[in-house]
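1. Just need the structure, nothing else, for what follows:
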Amino acid sequence: MPSQELVAIDTQQVSEAERADYWRANVCDTFVPLLVRPACDDIGGRIAGSSLAETHVRRIRAVGHEFERRPADIRRSDPEVLHFMVLNRGVTQVDQDGRTATLHPGDLLFYDSSRPFRFITPNALDYTIALLPKRLLPVSEQSVRSGTARTLSGNEGLPAVARDLARALARHAISDAAERQLALQHTLVGFLAALLPGEAAQTPSGAIHRRLARSFIEHHLGDPDLSPADIAAACSISVSYLHRLFADDGWTVAGYLRERRLQAAYEELAGGRNPGEPVSAVGHRCGLVDPSHFSRLFKARFDLPPGELRRTSGALPGSNVEPSSTAG
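-> Next up is the predicted model:
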């Protein structure tokens, strides 16, 4: 059965009196907090799209607008996402990082949530936008900064493929298993990384696979049966290659998985959530289902039992340690 378009926002769903506030609030929630200034009082707009693991792809259609992300908006909330935009209709001007780009239908552009930007579309607008967490992209900050607000033609070659893929993902609800979603996200990440200045030659494919593997692990920490074979299959690589990727960072796959589970348990216990819940339930939720094994691992890692951490959490900082060295 064909996939159905996901309609997240439609101004026709609310009364005319509520329309302006409804539209502004939902644009900010769907993308990033910013100034939303319609070109006319008769606001009409619609947002549709789908999600792939941690990546969101949206299509927004509306009357003419000016959108501006200001320093105060960034201080309020920064999801640290790199946006990839396809202009489907109209003419749009985009300002960021000291550059101004003018887009016509079919053109592409990157912009970054972490720095101010402004969009001006005088007449009816139609954008397709992919929002990718920057930590998934194996690109340097310098490459991101040098790649924003630069018009790319989507008429041929790799940009045309990236344009068509983004449009297709925005049109269809993706309900496949997590492994399929990771594979599609991997494809999109690879295409977009290759479009950034200098990254096609500098970015090793292993960096992309490593980040995707870590992303898959984060989303499946609670699965006690998660195995290297599951992770490798989700990233469309062999188990032996997966082990080599983690070994390059001084880790075994099992050691990295164990460390992330322990850190997740630490953060939950130190945060004081669900104080009446058995400590063993926290371990179970983090994929460490044997209570005595969880307690032994936790004490060995953090020098105190999990129950003691919960009792003294007000006096202890969270671990928040990024795994960086061998842990078995």
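2. Could you use CA atoms for every contact and neighbour count after this?
-> Will do.
3. So the residue lying farthest from the centre of the chain versus P306, what's the distance?
-> The C-alpha centroid of the chain is most remote from S292, which lies 35.3 Å away (CA atoms, centre = their mean). Using CA to CA, to the nearest Å, S292 is found at 11 Å from P306.
4. same thing with T11?
-> Noted for T11: a distance of 49 Å to P306, by CA to CA.
5. Residue nearest the middle of this protein, spatially speaking?
-> What sits nearest the mean C-alpha location of the chain, by CA atoms, centre = their mean, is P133, with 3.3 Å.
6. Walking through the stretch 101-250 of the chain, point out its strands one by one.
-> Listed in chain order, the strands of the stretch 101-250 of the chain (DSSP state E, counting those that start in this stretch) span 107-112, 117-121, 125-133, 152-153.
7. re the thing from before, more crowded one of T11 and P306?
-> Per other CA atoms under 10 Å, whichever of T11 and P306 has more neighbours is P306, with 24 against 19.
8. Is D107 in contact with L152, as I believe?
-> Yes. Look at D107 against L152 with CA atoms under 8 Å: they come within range, at 5.7 Å.
9. Settle it for me: which of the two has more neighbours?
-> Of the pair D107 and L152, D107 is the one with more neighbours under other CA under 10 Å, namely 23 against 17.
10. Next, count neighbours for the nearest residue to that one once chain neighbours are set aside.
-> Closest residue in space to D107, ignoring its immediate chain neighbours: S153 at 4.7 Å, by CA to CA, 6 or more residues apart in numbering. Using other CA under 10 Å, S153 has 18 other residues around it.
11. For S153, which residues are in contact?
-> Residues counted as contacts of S153 (CA atoms under 8 Å, 6 or more residues apart in numbering) are 106-108, 159-160.
12. do T187 as well
-> Applying CA under 8 Å, 6+ apart, we find T187 in contact with no residue.
13. That one and A229, how far apart?
-> 20 Å.
14. swap in A173?
-> From A173 to A229 the distance is 27 Å (CA to CA).
15. for T92, same thing?
-> As for T92, its distance to A229 is 46 Å (criterion: CA to CA).
16. More neighbours: those two, which one.
-> Between T92 and A229, T92 has the larger neighbour count (other CA under 10 Å), namely 23 against 14.
17. For burial, what's the neighbour tally of the closest residue in space to that one that isn't next to it in sequence?
-> Excluding the flanking residues, the one nearest T92 by CA to CA, 6+ apart is T121, at 4.6 Å. T121 has 22 neighbours, counted by other CA under 10 Å.
18. To compare against the first, here's the next sequence to fold:
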Amino acid sequence: MSSDLTPPVFRWNTDDIPVHHRFDQYVEMVRKNLISVTTRCSDTRGFKTDMQVSPLGRLRVASIGGSAKQSARTRQNIKASGDRAFHLVAGLTNWDFECRDQRIKLNATDLVLIDTEREYASRLPDGFRNHTVSIAPDVLRKWLSDPDRIVGKRLRGDKGWGHVLSTFVDQLVHLDVTRMPLPASVLEDQLGALITLSATDGVGRSEMRKSTQADLRGRIIESIRQRCTDIGLTAAQIAADIGISPRTLHRALSAGSETFGALLLTARSDVAYRMLISPQFDTLTIADIGFRAGFADESHFSRTMRARYGHPPAQLRRTRS
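-> Now for the predicted structure:
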């Protein structure tokens, strides 16, 4: 397929640029065509590079290579930039990347997903070559509901779906956008699907598992809070409410060094405390408040409130002001 409306591919290199202007012009070309970053080079007079940026629907595919350099996406760069985007970067050489105070070494073909609204830094060796796909947030979130799970994490490009993704990015770089074999939207979906599949491998799988565990823990705690006033509430009942086994419930809580009993006691104590300090419940006896909060035994109620708040229920009520 071809179209006269297809935007032209941008190609630029330093071959015909005066030596003393090469580095500054490179920084400006990157800013205009890809991203605003603060870049340093130890030998600006010997600096050489080439760049190609191709439009591909709502994607932009870039390939940059050349002399060693260090780049940083600073807070000032972010403020001066336009719309947010995610950049999927695949290196053809080894390079270093830093994000969220974590430094990672990326091997050739490894990938990393960058959020342009986050600060990061990179160190690229002499003779480097990186491919970058700029992705609109709505395109990525169509396939990955929470991209933050893998932002700044190494996605291995030497095996599994990461290898397929790395190869696909390389093919996008060499694609003739004036003779598209498929609609750009199809390629967008293909990229999104491969990123999602790659996120299940290696570090991506670990991060997604942690996020899933956190979500499950949140559901368990919320269910406990909603039903904590039920006398005789059990872990099995909460597990049934959210569609998991009691074993899974206990395993999810133990991952955070928590227990069902402790969370239940905390929830009931919070309910009782709110009732004790509210004039709305002044007509209720201490025993009534304990029972309504889920405590079947008045002495246990008293001991729990003293342990948590430093005073027994009656004194908490008297000193609420």
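19. what's stretch 51-63 of structure 1 aligned against in structure 2?
-> Aligning stretch 51-63 of structure 1 against structure 2 (TM-score structural alignment) gives residues 55-67.
20. what do you get for stretch 308-326 of structure 1?
-> Per the alignment by TM-score structural alignment, stretch 308-326 of structure 1 matches no residues in structure 2.
21. ditto for stretch 150-157 of structure 1
-> Counting by TM-score structural alignment, stretch 150-157 of structure 1 corresponds to 153-160 in structure 2.
22. List the buried residues for the matching stretch?
-> Within stretch 153-160 of structure 2, the residues scored as buried using 16 or more other CA atoms under 10 Å are 153-159.
23. out of those, who's nearest K69 of structure 2?
-> Nearest to K69 of structure 2 among the buried residues of stretch 153-160 of structure 2 is R154, at 20.5 Å by CA to CA.
24. Surely that closest one touches V112?
-> Yes. If you go by CA under 8 Å, R154 of structure 2 and V112 touch, sitting 5.3 Å apart.
25. Would you work out how far apart the start and end of stretch 30-45 of structure 1 are?
-> Taking CA to CA, the first and last residues of stretch 30-45 of structure 1 lie 13 Å apart.
26. I should have written stretch 114-133 of structure 2 there, sorry.
-> With CA to CA applied, stretch 114-133 of structure 2 spans 10 Å between its terminal residues.
27. if we look at that stretch, which residues are touching it?
-> Applying CA under 8 Å, 6+ apart, the external contacts of stretch 114-133 of structure 2 come out as 59-75, 78, 84-100, 151-152, 169-170, 173.
28. again, only this time at 6 Å
-> By CA atoms under 6 Å, 6 or more residues apart in numbering, the residues outside stretch 114-133 of structure 2 that reach it are 60-74, 84-93, 95-99, 151-152.
29. Mind giving me the ChimeraX command for buried ones among the residues you listed?
-> If you want just the buried ones from those in ChimeraX, going by 16+ other CA under 10 Å, the selection is:
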select :60,61,62,63,64,65,66,67,68,69,70,71,72,73,74,85,86,87,88,89,90,91,92,93,95,97,98,99,151,152
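30. quick one: which of the contacts of stretch 114-133 of structure 2 sit in strands?
-> 60-66, 69-73, 86-91, 95-99 (DSSP state E).
31. quick one: the aligned partner of A8 of structure 1 in structure 2 and F23 of structure 2, what's the gap?
-> Counting by TM-score structural alignment, A8 of structure 1 lines up with R11 in structure 2. With distances taken as CA to CA, R11 of structure 2 is found 16 Å from F23 of structure 2.
32. Give me the more crowded residue out of those two.
-> Between R11 of structure 2 and F23, counting by other CA under 10 Å, F23 is the more crowded of the two (23 against 12).
33. What sits closest to the more buried one if chain neighbours are left out?
-> Spatial nearest neighbour of F23 of structure 2, excluding adjacent residues (CA to CA, 6+ apart): T44 at 5.7 Å.
34. now do F168 of structure 2
-> F168 of structure 2 sits nearest to L191 (CA to CA, 6+ apart), 7.7 Å away.
35. and that neighbour, how many neighbours does it have?
-> By the criterion of other CA under 10 Å, L191 of structure 2 has 22 neighbours.
36. Looking for the alignment partner of it in structure 1.
-> Under the alignment (TM-score structural alignment), L191 of structure 2 maps onto L188 of structure 1.
37. Could you check how far whatever residue of structure 2 lines up with the residue nearest to T92 of structure 1 is from F10 of structure 2?
-> Mapped onto structure 2 by TM-score structural alignment, T121 of structure 1 lines up with L124. From L124 of structure 2 across to F10 of structure 2, the span is 22 Å (CA to CA).
38. ok, the nearest residue to Q12 of structure 1 once chain neighbours are set aside - how many residues close by?
-> Spatial nearest neighbour of Q12 of structure 1, excluding adjacent residues (CA to CA, 6+ apart): G44 at 7.4 Å. Under the neighbour criterion other CA under 10 Å, G44 of structure 1 is assigned a count of 19.
39. Output the longest helix belonging to structure 2.
-> Determined from DSSP state H, the single longest helix within structure 2 is helix 202-227.
40. just checking, what packs against the next helix or strand after that helix?
-> Downstream of helix 202-227 of structure 2, the next assigned helix or strand under DSSP states H and E is helix 235-242. For helix 235-242 of structure 2, there is no helix or strand it packs on, judged by 3 or more CA pairs under 6 Å, 6 or more residues apart in numbering; DSSP states H and E.
41. The strands of the stretch 101-250 of structure 1: which one's closest to E218 of structure 1?
-> strand 125-133 (13.8 Å).
42. Just give me the mean distance for that closest one relative to structure 2.
-> Compared with structure 2 after the fit, strand 125-133 of structure 1 shows a mean deviation of 0.8 Å (mean CA distance after the TM-score superposition for structure 1).
43. what comes up buried for that strand?
-> For strand 125-133 of structure 1, a neighbour-count test (16+ other CA under 10 Å) marks 125-133 as buried.
44. Can you tell me which of those is closest to D29 of structure 1?
-> Of all the buried residues of strand 125-133 of structure 1, L131 has the smallest distance to D29 of structure 1: 12.8 Å, by CA to CA.
45. quick one: what's aligned to that closest one in structure 2?
-> Matched across to structure 2, L131 of structure 1 falls on S134, judged by TM-score structural alignment.
46. equivalent range in structure 1 for stretch 290-305 of structure 2?
-> On structure 1, no counterpart of stretch 290-305 of structure 2 exists by TM-score structural alignment.
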